[in-house]
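# Mind looking at a prediction? Sequence and model below.
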Amino acid sequence: MRIKKNITLSLFAVTFLSCFTTITSQNKTAVEPPKIIQDTVKIGKLSVPPLESDSIFTDNGLKLKPYKKNAHASYYADKFTGRKTANGSRFDNNKYTAAHKKLPFGTRIKVTNEANGKFVIVKITDRGPFVKTRELDLSKRAFMEITKSKGAGAMKVTIERIIE
C-alpha cells in the first residue's frame, strides 16, 4: 500500500515538474511556470425555459421544434439576386435566407443535410419553391455551406423551427 502511494506521489511530482520549461540564455537557467489560461465561462444563474414535449434544447441554447424530415431542398439561381422577395426585402445569394411555401416570414429554421450532418440556420424571407417535389429553396451561400458535393443542385434535409 505504501509503495503504491510513493509511486503515485513520485509520478505526480515528475508530471508536475515536467510542466515547467527551462529557458537558457547566456548560460543562465530560469524556470518559467506554466501559463494559466483564465476560464471564459461566466458563472451565474441559468434561466431555463419550461420544457415542451415536442421541442429539443441544443448545446448553444436554441430551442428547436421538429418540422419535417427527408425534405427536398435546392437553391436560388444567381439571376434572382437583387430582386424583391415576397416579404419586400431584396434577395441576396450571400445571406442566410430561404423560401418556404407555408412558414411565416421571419421564421428562423435549422436546416440539416441528412447525408453529412452539416447544418445552417436561415431566415424565411420568400415564398416558394414552385416545384411540387421541393420543400425549401436556400440561398446559394447557405446551400453550399452544408452540401456534400459542390456540384449538387438538391439534397435531402431535416427542417427544425427555432422557437424564440
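Received the coordinates, thanks. Numbering: from 1, shown residues only.

# From now on I want contacts and neighbour counts done on CA atoms only, so please keep to that.
Fine.

# distance of the nearest residue to K102 once chain neighbours are set aside from K5?
Among residues not flanking K102 along the chain, R127 sits closest, at 7.6 Å (CA to CA, 6 or more residues apart in numbering). R127 sits 70 Å away from K5, taking CA to CA, to the nearest Å as the criterion.

# Next one for the comparison:
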Amino acid sequence: MASYYAPRFSTRRTAAGGRFDPNSDTAAHRTLPLGTVARVTNLANGRSAVVTIRDRGPHARGRIVDVSPRVAEDLRMRDAGVTRVILQPIAVPATGSRRRG
C-alpha cells in the first residue's frame, strides 16, 4: 500500500537532509537506502512513476511507501489517498564502500 505526504510536510527536512518539495519525485521508505531510485506502479490502473527515496516512512501500518503529492497525481491516487502498488528498485546506491588510496 502507498500513501502520499500531507501538505503540512512541505519544506520540512527529509532524512536525506534536504527540504521536502511537494512537486518533486521524493518518496519515503523504511529500509531502502536513501538515494535509491525506484518505480512505483499503481495496481488499480497500471500507471507508474519513478521516485527517489529521500525520506524515512511511512509510519502508518501496512504501507510500504509514501510519495510526494505530484507523484500521487501522476499515479492517479490522490482521490483515493491510499492504493495498492508495486515498488521496484531501479538503482540502489552502494553502501559501505570506501576508497583506498
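Perfect, I can see it now. As the structure is a prediction and not an experimental result, all values here were calculated from the model.

# Quick check: TM-score for this pair?
The TM-score (TM-score structural alignment, normalised by the length of structure 2) is 0.86; 92 aligned residues with a CA RMSD of 1.2 Å.

# Looking at R127 and K5 of structure 1, which is more packed in?
Using other CA atoms under 10 Å as the criterion, R127 of structure 1 and K5 rank with R127 on top: 19 against 10.

# Give me the range in structure 2 that stretch 75-88 of structure 1 lines up against.
Aligning stretch 75-88 of structure 1 against structure 2 (TM-score structural alignment) gives residues 4-17.

# Kindly check the end-to-end length of that stretch for me.
19 Å.

# And stretch 29-38 of structure 2, by the same measure?
With CA to CA as the measure, what separates the two termini of stretch 29-38 of structure 2 is 11 Å.

# List the buried residues for it?
29-30, 32-38 (16 or more other CA atoms under 10 Å).

# how far out from the middle of the chain is that stretch?
A distance of 8 Å separates the centroid of the chain from that of stretch 29-38 of structure 2, by CA atoms, centre = their mean, to the nearest Å.

# which stretch of helix or strand covers the equivalent of I109 of structure 1 over in structure 2?
Matched by TM-score structural alignment, I109 of structure 1 corresponds to A38 in structure 2. For A38 of structure 2, the host element (DSSP states H and E) is strand 37-42.

# Now tell me what touches that strand from outside.
47-53, 75, 77, 83-92 (CA atoms under 8 Å, 6 or more residues apart in numbering).

# How far away from the center of its chain is it?
8 Å.

# Surely P22 of structure 2 and D66 touch.
No: shown here, P22 of structure 2 and D66 do not form a contact pair, counting by CA atoms under 8 Å, at 11.7 Å.

# any residues in contact with both of those two?
Y5.

# Who has more neighbours out of the two?
D66 (27 against 20).

# Against P104 of structure 1, how distant is the aligned partner of that one in structure 1?
In structure 1, the residue paired with D66 of structure 2 according to TM-score structural alignment is D137. With distances taken as CA to CA, D137 of structure 1 is found 15 Å from P104 of structure 1.
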